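Peer 1: the sequence isn't on hand, but the structure is:
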């Protein structure tokens, strides 16, 4: 069988984004659908109080997440320089493994709430530029590599990968390496702010003031 002709000299373009959860979008909700949670003596029949107890155990690292628990989410997106609001993420993750005893109370080097591995599928909405969809593993205490599965607009023919770096439960840093797309606009390739748990967008971008947002950005 003949191999498909694929150009070997297609350039790779790189750019970075920040995802920030300001806790003003009701994101993320935790949906405890796993057998572990549904049948848990700790939570069974306790409604909101059971959910609250499970959340408290999660924050301490003594959590009871199980395979099948779902976490839908939608957060704000900024460029790597944190001077431009780009849009939002929107997606769904499912727990496929938990790591009891690796929470913040036990491991002071990782400021995470959910010491788990998830299978994740989500989309980056980037205003008039279009959108990019990714899928793959999300491990809260180490970097992971997501596969770009498609896109629209500028990213219609995009293929490549996205490296996910979890800074905290509310801040993530992404580096895309893409082929098959037109030249990336300069405002996506501005000098990147060094990733850290303390980063935050400039006030004008956070306020979505004119000139500090992409046209027709999703909110």
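Peer 2: Now that the structure is in, tell me what you want to look at. As the structure is a computational prediction, the values presented were derived from the model and not from experiment. Residues are numbered from 1 along each chain as shown.
Peer 1: CA only for contacts and neighbour counts going forward, please
Peer 2: OK.
Peer 1: OK, contacts around residue 12?
Peer 2: By Cα atoms under 8 Å, 6 or more residues apart in numbering, the contact list for residue 12 reads 177-179.
Peer 1: hang on, I meant residue 85
Peer 2: 76-79, 205-206, 208, 212-214, 217.
Peer 1: buried only: go through the contacts of residue 12 for me.
Peer 2: In the contacts of residue 12, burial by neighbour count holds for 177-179, counting by 16 or more other Cα atoms under 10 Å.
Peer 1: in JSON lines, list the residues you listed along with distance to residue 7.
Peer 2: Putting those into JSON lines (distance: Cα to Cα, whole Å) gives the following:
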{"residue": "177", "distance to residue 7": "17"}
{"residue": "178", "distance to residue 7": "14"}
{"residue": "179", "distance to residue 7": "11"}
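Peer 1: roughly how far does residue 64 sit from residue 117?
Peer 2: Residue 64 is 13 Å from residue 117, where distance means Cα to Cα, to the nearest Å.
Peer 1: then residue 16?
Peer 2: Counting by Cα to Cα, the gap from residue 16 to residue 117 is 23 Å.
Peer 1: use this one as the comparison:
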């Protein structure tokens, strides 16, 4: 007799006004060929319309667990030489293994903290909306995210609610998480 993977326990619906916070680090370890810069404007400087597809690794806020990856694209909408940076339209998702996926989008300014919109999700993030704060630690290699999630079906699992390691340009994942050792990864983490 086959067992069902669908739970028969009813979900407890959190109020759409309840905000649950989730913290993660996104780290580009320069081993995925990412980001790739596609100069569609054919200009010697980064310019309007250039595309930047990317994928990076995602770690828990305490840097002890590899959770998954991000995957998406940024479209350059403004070169800001006076700020030594760029403004992008960002569209991407956080793929977190058995926990599910969170999609985000919005204007991303590479020289300052930015808020993006949470546009949905699946798994434990089904129906989610809200905003996410993106803190640039080392452009484009290290970022810290604070998700303000609304309309989740239940409370976030305890293993995602760890105390964040203070954001800093020198943060590094634990050796076990980086090596994806048993016990240092999310269930069926996305690679």
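Peer 2: Everything's here; your move. Owing to the predicted nature of the structure, the values given are computational and were not obtained by experimental measurement.
Peer 1: any idea what the TM-score is?
Peer 2: Overlay of the two chains. TM-score (TM-score structural alignment, normalised by the length of structure 2): 0.88; 176 aligned residues with a Cα RMSD of 1.4 Å.
Peer 1: from the contacts of residue 12 of structure 1, which is closest to residue 98 of structure 1?
Peer 2: Nearest to residue 98 of structure 1 out of those is residue 177 (Cα to Cα; 29.1 Å).
Peer 1: and the closest one, that one's in a strand?
Peer 2: Yes - when DSSP: H, G, I helix; E, B strand; the rest coil is applied, residue 177 of structure 1 is found to be in a strand.
Peer 1: which residue in structure 2 aligns with it?
Peer 2: Residue 177 of structure 1 maps onto residue 148 in structure 2, with residues paired by TM-score structural alignment.
Peer 1: same thing with residue 71 of structure 1?
Peer 2: Alignment note: residue 71 of structure 1 maps to residue 52 in structure 2; criterion TM-score structural alignment.
Peer 1: that match should be in a strand, yeah?
Peer 2: Yes - Residue 52 of structure 2: assigned to a strand according to three-state DSSP.
Peer 1: okay, it and residue 137 of structure 2: tell me how far apart.
Peer 2: Shown here: residue 52 of structure 2 relative to residue 137 of structure 2, a distance of 19 Å by Cα to Cα.
Peer 1: for residue 117 of structure 1, pull up the helix or strand it's in.
Peer 2: Using DSSP states H and E, residue 117 of structure 1 sits in strand 116-125.
Peer 1: and for residue 73 of structure 2?
Peer 2: strand 66-80.
Peer 1: what range does that strand cover in structure 1?
Peer 2: With TM-score structural alignment as the criterion, strand 66-80 of structure 2 aligns to 85-99.
Peer 1: so where do the helices sit in structure 2?
Peer 2: All helices of structure 2, identified by DSSP state H, fall at 175-178.
Peer 1: just to revisit the earlier point, now do the buried residues in the match of strand 66-80 of structure 2.
Peer 2: By neighbour count on 16+ other Cα under 10 Å, the buried set for stretch 85-99 of structure 1 is 85-98.
Peer 1: identify the residues contacting the residue nearest the centre of structure 2.
Peer 2: Closest to where the C-alpha atoms of structure 2 average out (Cα atoms, centre = their mean) is residue 94, at 4.4 Å. Residues in contact with residue 94 of structure 2 (Cα under 8 Å, 6+ apart) are 58, 68-71, 101-103.
Peer 1: neighbours of the counterpart of residue 159 of structure 2 in structure 1, how many?
Peer 2: Counting by TM-score structural alignment, residue 159 of structure 2 lines up with residue 187 in structure 1. Residues lying near residue 187 of structure 1 (other Cα atoms under 10 Å) number 14.
Peer 1: tell me how far residue 187 of structure 1 lies from residue 153 of structure 1.
Peer 2: Residue 187 of structure 1 is 16 Å from residue 153 of structure 1, where distance means Cα to Cα.
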